[in-house]
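Colleague: predicted model and sequence below, questions to follow.
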Amino acid sequence: MYDDEMRATARAAMAGGESLNAISKRLGISRATLRDWRDREGSRPFPSDCPRCTNRQPPTSSYAHLLGLYLGDGCLSKHRKDVYALRIACDDAYPRLIDEAEAAIVAVHPSRPVHRVQAVGHTSVVSYWKHWPCLFPQHGPGPKHQRRIELAVWQRQIVAQHPGLFLRGLFNSDGCRVANWTVRTVGGVRKRYDYPRYMFSNESADIMALCQWALDLLKIRWRMPRRNALSVARREAVTTLDEFIGPKS
């Protein structure tokens, strides 16, 4: 994989009349690759082109979903030659969520394969690309809850367009839909009352604030039973959230 600077250097040399053989020897790029770059000039973007580096938007709906997954159970790790691995950890109890994570990654970066790496109790959905940090500028050393997590302006714009899909990623990572119950006295008789609610837990106050913001965009009422847990329990709020998330199984 060659970076944009190397491509630009090769293209400039070809435009200046330098032979493919000379460019190949000087830059260490095969003549077949050079011919491909030359012949495809002005046609569709190269598979490894980064939307952020080429002033394009990633597919907004899939990216909103993937951003939620990344902030919940995702990470980036650097490998050789400045290639990064995006890993989304998915509980093996919910195979549908593994499929959804893979589909979101493929939609955002369709030109490279996505791998499933089995671990104890979970599957990591993995994709390798030099430009993942461009799409996730929140990447940095240490756990997310120990550093500042802020969305770039372009990321906030995408979430504002698709808050439900962003919440789907967050809740499918660090949330759940559970059945709760309470006891009420009606007409002097104590009765059990069952109701569903959504819970979202995260140690990062910044990520929690992003979840709250997305819920506010959808006018979904929430409360904080404790500092690292958010609850959505009102009937109309749960009904609205069901349109975007629903049970994991």
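Modeller: Yep, it's here. On a predicted model such as this, the values are computed, not experimentally measured, just so you know.
Colleague: could you use CA atoms for every contact and neighbour count after this?
Modeller: Fine.
Colleague: residue contacts, residue 106?
Modeller: Contacts for residue 106 (C-alpha atoms under 8 Å, 6 or more residues apart in numbering) come out as 112, 113, 114.
Colleague: do residue 49 as well
Modeller: Taking C-alpha under 8 Å, 6+ apart as the test, what residue 49 contacts is residue 4.
Colleague: surely residue 197 meets residue 179?
Modeller: Yes. If you go by C-alpha atoms under 8 Å, residue 197 and residue 179 touch, sitting 6.4 Å apart.
Colleague: neighbour count: the two, which is higher?
Modeller: Between residue 197 and residue 179, counted using other C-alpha atoms under 10 Å, the more crowded position is residue 197 (20 against 10).
Colleague: wait, a helix at that one?
Modeller: No. Applying DSSP: H, G, I helix; E, B strand; the rest coil, one finds residue 197 to be strand, outside a helix.
Colleague: dropping in the other structure now:
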Amino acid sequence: MNVHGTKVRHEALTLLRVGAKNADVARMLNVPLGTIGYWKHVDRAKRGECPGKHDPKCPRCDGRELDEPAYSYLLGLYLGDGHISHYSEHRVANLMITCTESWPGLMDDCEQAMRAVFPDNAVCRVRRTGCSNVKVYSKHLHCLFPQHGPGKKHERSITLEPWQQEIVDAHPWDFIRGLIHSDGCRITNWTTRLVGGERKRYEYPRYFFTNVSDDIRQLYTDTLDKLGIAWTQCTRNGNPYNISVARKASVALMDEHVGPKH
């Protein structure tokens, strides 16, 4: 990943201030178009040229109202396929959720949740090969996602703060839905049975949640327990690997509140 220095940034701003188009500056300096747009926005904000609010409020720091169902869903997405990046001192931190292109509905739901949780912040999609990164920029990401830290999630402790647990307890299905939409799936399993002396194929739906973090799987199963969902743990090479929900009544509840990705 390229990190562009102060000299390049100043050169870009000089061109932008005299009216150069973002795309032209991006090509000229070999800088991503999104980065040029961000630099221009920050520069205009510092000079008071941007309309509206320049310092979005934070539910944790300023007491702004938080859309709790949307946050519970976004928290599940973050624990599965999300991470927070802060590339340099010039960039505001961004929360990025990676969504495969085959599930456009998931990208829509993710973007909607980000806009609900961060109503005054920039949300965008960055298309990659076979997927899109749905991103939101905010100075207060670490306030709302204190699980962020160096290294991979499964290599460090992941626990919810008391205020986060209260939100998950109040909106458990949103949390489960976020986890399934990030690291889970609904599939159709099959087996065979003897019926009247004849072996017949039998199909049944099943939910899987796969995550190598013991802590994140525990958050998932603890929430399933509170919802009365029966589950079993599967292993790979003797190690805990995923959580299965296969009993008919439990699958019916999951279908009602979660459903397959789309």
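Modeller: Alright, I've got the coordinates. Treat the numbers as computed from the prediction; the structure is a model and nothing was measured.
Colleague: quick one, helices of the stretch 1-150 of structure 2?
Modeller: Ranges of helices in the stretch 1-150 of structure 2, per DSSP state H, counting those that start in this stretch, are 6-17, 22-29, 33-46, 68-81, 104-117, 141-144.
Colleague: need the winner for burial among the ones you listed.
Modeller: Stretch with highest mean neighbour count among the helices of the stretch 1-150 of structure 2: helix 68-81 (a mean of 23; mean count of other C-alpha atoms under 10 Å).
Colleague: read off where it ends up in structure 1.
Modeller: Counting by TM-score structural alignment, helix 68-81 of structure 2 falls onto residues 60-73 of structure 1.
Colleague: in contact with the most centrally placed residue in structure 1, which residues?
Modeller: With distances taken as C-alpha atoms, centre = their mean, structure 1 has residue 66 as the residue nearest its mean C-alpha position (2.3 Å). Counting by C-alpha under 8 Å, 6+ apart, residue 66 of structure 1 touches 101, 104, 105, 166, 169.
Colleague: next one: residue 27 of structure 1
Modeller: residue 10.
Colleague: what is the burial count for the aligned residue in structure 1 for residue 261 of structure 2?
Modeller: Matched by TM-score structural alignment, residue 261 of structure 2 corresponds to residue 248 in structure 1. Residue 248 of structure 1 is flanked by 15 other residues according to other C-alpha under 10 Å.
Colleague: distance of residue 248 of structure 1 from residue 84 of structure 1?
Modeller: According to C-alpha to C-alpha, to the nearest Å, residue 248 of structure 1 and residue 84 of structure 1 sit 29 Å apart.
Colleague: likewise residue 93 of structure 1?
Modeller: 27 Å.
Colleague: nearest residue to residue 61 of structure 2 other than its sequence neighbours?
Modeller: Residue nearest to residue 61 of structure 2 in three dimensions, not counting chain neighbours: residue 143, with 7.7 Å by C-alpha to C-alpha, 6 or more residues apart in numbering.
Colleague: so that neighbour touches residue 84, yeah?
Modeller: No. Using C-alpha under 8 Å, residue 143 of structure 2 makes no contact with residue 84, being 11.8 Å away.
Colleague: report the set of residues contacting both of those two.
Modeller: Counting by C-alpha under 8 Å, 6+ apart, nothing touches both residue 143 of structure 2 and residue 84.
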